[in-house]
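Asks: how does the following fold in three dimensions:
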Amino acid sequence: MAQNSNWWRGGVIYQIYPRSFADSNGDGIGDLPGITARLEHVARLGADGIWLSPFFRSPMKDFGYDVSDYCDVEPMFGTLDDFRALVARAHALGLKVMIDQVLSHTSDQHPWFVESRASRDNPKADWYVWADAQDDGTPPNNWLSIFGGSAWQWDTRRCQYFLHNFLSSQPDLNFHNPAVQDAILATVRFWLDLGVDGYRLDTANFYFHDAELRSNPGRGAPDPNKPDPAVNPFNPYGWQRHLYDKSRPENLVFLQRLRALLDQYPDTTMVGEIGDDDGLARVAEYTAGGDKLHMAYCFDLLGERHDAPFVHGVLERFGRIVGSGWPCWALSNHDVTRVATRWGGPEPDPALLRLALALQASLRGSVCLYQGEELGLPEADVPFEDLQDPYGITMWPQYKGRDGCRTPMPWSAEAPDLGFGSGAARPWLPLSEAQRALAVDRQEADPGSMLQAARRLLHWRRTQPALVHGELMLLPVHEQVLAFVREHQGERVLCAFNLSAQPAELALPAGLALAQQLDSGIGGAQPVGATLQFAPWGVLHARLA
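Replies: All right, here's what the predicted structure looks like:
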């Protein structure tokens, strides 16, 4: 086993969506050289590494999450040499490089699938999930696609159905076949040999399906009076209990194989995306024991609820079941509405955005920061005629899809294209004028900006071992204030957050006394005797006696 510095454990990972970060050649699409040119921004922010969303060869039906060649770069993003240059520049700046691996499915244009669908007896005939129709011609079971409708697509070449948990152009690989696992692991090794430091694993609990193809039990339509952050009320996918189409026990064995491969390379890590009926339980299961995923995240803090009792409940349950597991906390990513809009509405309070980042940086676990969150970017309003996301196009108008969080990064307030590229071509998604005033150059010049606050916070956090490595002990639940203690090697730090737009007070429990209020750069709270007083969205960090 190779040496591992555990840089990821408590580290800050900055997610880059390549299409929208920086366009170096003026074609309207972000690319690898553009990312390389802007990496200093990430390093100055205080991140430990970057996560690159997919840049592999792809027909782009789902914008890179439909891979047609795992071992090459899609030409619109550059070349393998461009990727090597990116890795070299990142490492020179002290940044680790993680890439997005989409292992559960491929594009229907991948050579493996082209061969698999050609006949029922070719060498790759069972590399994907094929099944006969029922007697009445309907699909083998009731499994649904996340993008709407049946998860089964009829194929006239084989006169069978194939499984697709996402788009019909994204057929699922058959991980019950050992040859498929071996081929996938070979593609993972390819990028490790090129110098990557780890992986974000897309849909990490989707690799295996029930070999008996048993139908999922139903749970009925969601209750509109009890919104569930894990369920899209406009998508019938959430009306099933997903017992058989994902999160199968065989998944754990494959993750152990994957971990054994990464352990051959120094200082590597994996973070898995977990979309499950019980995401916290899966995160705990998939990161326990030190032989599967290093980290994982689910969607419990990626919904609209952010009141103190709710967040307290998430942390309490996770702390109770996690054991030796390790979470990676995200409040935004390329799949959900940006936290500024999701939590703050059309005109988010800047104090709320600072609180959200301070909370994320104070939790036990690692931090995953989506590009633009350091600027406090709101969700962009993308009209229907400009939508690119197939999910949004299908679910319109009740659900607008994911394009609003994927619009180009605003670098320069005065530039026509916000500094995203040269302006030679129209960006692949429209620029958001609401984000112009929040451009990087405008915030660089403002000592009180969100960007400057984010830098101060993340650099300060590095000086606080209790926040990076410590255990977490919750204080009693409070209607407005979430409070907990982080402890590491005898040092205890109190972290308290007024998760409301009203002033709040919190009486310290008996036995807790403040020794020193800490300056994280995010304030709005002060101790008055044994009581903490908070402004709306106020934050307090303090060392305990």
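
Asks: for the rest of this, base every contact and every neighbour count on C-alpha atoms.
Replies: OK.

Asks: which residues of the stretch 101-250 of the chain fall in strands?
Replies: 130-131, 152-155, 160-163, 198-201 (DSSP state E, counting those that start in this stretch).

Asks: and the contacts of the third one?
Replies: Strand 160-163 is contacted by residues 128-133, 139-140, 151-155, 171-172 when judged by Cα atoms under 8 Å, 6 or more residues apart in numbering.

Asks: just the strands in the stretch 251-400 of the chain please.
Replies: Going by DSSP E, counting those that start in this stretch, the stretch 251-400 of the chain shows strands at 269-273, 295-297, 328-330, 366-370.

Asks: run this one through as well so I can compare:
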Amino acid sequence: MITETPQYLGRQGADWWRGAVIYQIYPRSFQDANGDGIGDLQGVIDRLDYIASLNVDAIWLSPFFTSPMKDFGYDVSDYRGVDPMFGTLEDFDRLVEAAHARGLKVTIDQVLSHTSDQHAWFQVSRQSRDNPKADWYVWADPKPDGAPPTNWQAIFGGSAWQWDTRRCQYYLHNFLIEQPDLNFRNPEVVEAILGEVRFWLERGVDGFRLDAINFCTHGELKDNPPRDDVAEGFIGVRPDNPYGYQRHLYDKTQPENLAFLERLRALLDEYPGTTSVGEVGDDDSLGVMAAYTQGGNRLHMAYSFDLLGERHDPTFLHDMLTAMEARIGDGWPCWALGNHDVTRLATRWGVEGNAAALRLYMAFLLTQRGSVCLYQGEELGLTEAELTFDQLVDPAGITFWPAYKGRDGCRTPLPWQANALNGDFSPATPWLPVPDEHLDLAVDRQDSDPQSLLNAIRDLLAFRRDQPALVKGEIRYHPVRDEVLRLERSYRDQRLLVALNFADTPRELPAPRAARTLANAPALVNGRWQAGTLELPAYGIAIARCTIDSEEASWDD
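Replies: Now for the predicted structure:
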């Protein structure tokens, strides 16, 4: 339950991030404190006790920087400014202080690969071919027939090149036209970007979520070859989007990016206890996650879109995760089942209103090796909001409607009180509507219900933080059996067995005789271990302890 005195004081130490649970806040939709219909930093401060009550380790703030908001903050015009709609730098400083007082680390989004076209750097760069910042962005001459330099496609539709009449050249934009790509081959750009990161380190942030971090460097200006099939999985990358028709060999994920990540890590190492988590979207995202986190001199952790698609059968999950473990070595993954870019979990995986299945999916997420990002509203089981075309504000949804409805449906305001205007998000008309069906899932309604999904997740998070094997331990997967995903987690002298039933009917299977029920396990851990048998209800969850050296401690594969 929410209390005035936070229950969780957090984990300390330089490696707090290893196995941490990071709660993602989309500020526009979290809490409006000044009554303009848009969430703000003061609203986050006002709800920090709620976040602390979840038993998470940190928060991740989606962009709040100065921006023309063409892509809702992912088009930054001033890396060091807070956009007035969210508050001031002083508000941010108070937020950091208040979060730290509750044992919560603060990580912030950093969009390093590109800026807004309104950024002062780009305004200078586009003026001529010989000004001091002429080479700060990716400029290229047209082909002899006037066509763009390459066939590269932008994620939000159309060519990734935009003609500029001032320079009579094209500039690269992997996202919107208003988001020109910085030229990381220019040492001055790298130094400037590291300076922007240092600014926030000096203000006391504990880490950074790095948006589209594999887009920072481009390769040779050659055409990407076509794909044999259409790729899906990144923002708007679907059969209706030409971006998915190419193999992206030259426009992203270049080897030179590793050198930049090493520079970035060296900067973070000057501030002990800070961390980084990179977002990567690539055909071989698991390989990129491994390369970007191995060796201890690049990113601390990375996550991809492999768990953010529609496939979620246990065989797929088993195969993907075992492939990851086989490649990552000493690297460290970060996993998420939802975020501000993808359809809400309950809708995407077809379990709207199915609390048992949602408990299972959260248990799956929280028992994997790695850190975890939990998107606001997942603890409530929020569904994807159904919006009409005239309600959309996301440029991707507007461009690709109706085949792709964009990201607005997962960004609607968080419902705090079932019977309050706009769910107590704001007294004014919100920037996106609060769906009526979300009011039944409001925080106040679930907070007072001991059987709610919200309280189940709180209990699971509290349990997890006290299990070293689940936080930092090694992992071993066993073959999927009767739709049950089976794994082991071990750390020093603790060994845990985990079984997750993805079926909507009960399962019974052989189990190690040495398995012992955990006395402190939360109620959602409902599997029964007895006499070498495990009984799992539909969507059942089982966690048991087992001695490391027991002869009867192995799964029957």
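
Asks: TM-score them against each other, please.
Replies: For this chain pair, the superposition-based TM-score is 0.96 by TM-score structural alignment, normalised by the length of the first structure; 533 aligned residues with a Cα RMSD of 1.4 Å.

Asks: quick one on the thing from earlier: residue 208 of the first structure is nearest to which of the strands of the stretch 101-250 of the first structure?
Replies: strand 160-163 (11.5 Å; Cα to Cα).

Asks: ok, average deviation of the closest one from the second structure?
Replies: Superposing on the second structure and averaging over aligned pairs (mean Cα distance after the TM-score superposition for the first structure), strand 160-163 of the first structure comes out at 0.5 Å.

Asks: where in the second structure does that strand fall?
Replies: Aligning strand 160-163 of the first structure against the second structure (TM-score structural alignment) gives residues 169-172.

Asks: before we move on, back to that, most tightly packed of the strands of the stretch 251-400 of the first structure?
Replies: strand 295-297 (a mean of 26; mean count of other Cα atoms under 10 Å).

Asks: so that strand matches what in the second structure?
Replies: Under TM-score structural alignment, the match for strand 295-297 of the first structure is residues 301-303.

Asks: next one: stretch 356-370 of the first structure
Replies: Under TM-score structural alignment, the match for stretch 356-370 of the first structure is residues 361-375.

Asks: for stretch 532-544 of the first structure, same thing?
Replies: With TM-score structural alignment as the criterion, stretch 532-544 of the first structure aligns to 534-546.

Asks: which residues in the stretch 101-250 of the first structure form helices?
Replies: With DSSP state H, counting those that start in this stretch as the criterion, the stretch 101-250 of the first structure has helices at 111-116, 178-193, 250-262.

Asks: ok so, going back, can you put the strands of the stretch 251-400 of the first structure in TSV and add distance to residue 347 of the first structure?
Replies: Formatted as TSV, the strands of the stretch 251-400 of the first structure follow (distance: least, Cα to Cα, whole Å):
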stretch	distance to residue 347 of the first structure
strand 269-273	30
strand 295-297	28
strand 328-330	22
strand 366-370	20
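
Asks: tell me which of those lies nearest to residue 49 of the first structure.
Replies: strand 366-370 (9.6 Å).

Asks: element containing residue 543 of the first structure?
Replies: strand 539-544 (DSSP states H and E).

Asks: how big's the offset between that strand and the second structure?
Replies: Counting by mean Cα distance after the TM-score superposition for the first structure, strand 539-544 of the first structure comes out at 0.7 Å.

Asks: what comes up buried for that strand?
Replies: By neighbour count on 16 or more other Cα atoms under 10 Å, the buried set for strand 539-544 of the first structure is 539-544.

Asks: which pair in the residues you listed spans the largest distance?
Replies: 539 and 544 (15.7 Å).

Asks: filter the contacts of strand 160-163 of the first structure to the buried ones?
Replies: 128-131, 133, 139-140, 151-154, 171-172.

Asks: same list (those residues) but as JSON lines, adding distance to residue 412 of the first structure.
Replies: Shown next, in JSON lines, are those (distance: Cα to Cα, whole Å):
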{"residue": "128", "distance to residue 412 of the first structure": "46"}
{"residue": "129", "distance to residue 412 of the first structure": "48"}
{"residue": "130", "distance to residue 412 of the first structure": "50"}
{"residue": "131", "distance to residue 412 of the first structure": "53"}
{"residue": "133", "distance to residue 412 of the first structure": "55"}
{"residue": "139", "distance to residue 412 of the first structure": "52"}
{"residue": "140", "distance to residue 412 of the first structure": "53"}
{"residue": "151", "distance to residue 412 of the first structure": "43"}
{"residue": "152", "distance to residue 412 of the first structure": "46"}
{"residue": "153", "distance to residue 412 of the first structure": "45"}
{"residue": "154", "distance to residue 412 of the first structure": "48"}
{"residue": "171", "distance to residue 412 of the first structure": "41"}
{"residue": "172", "distance to residue 412 of the first structure": "41"}
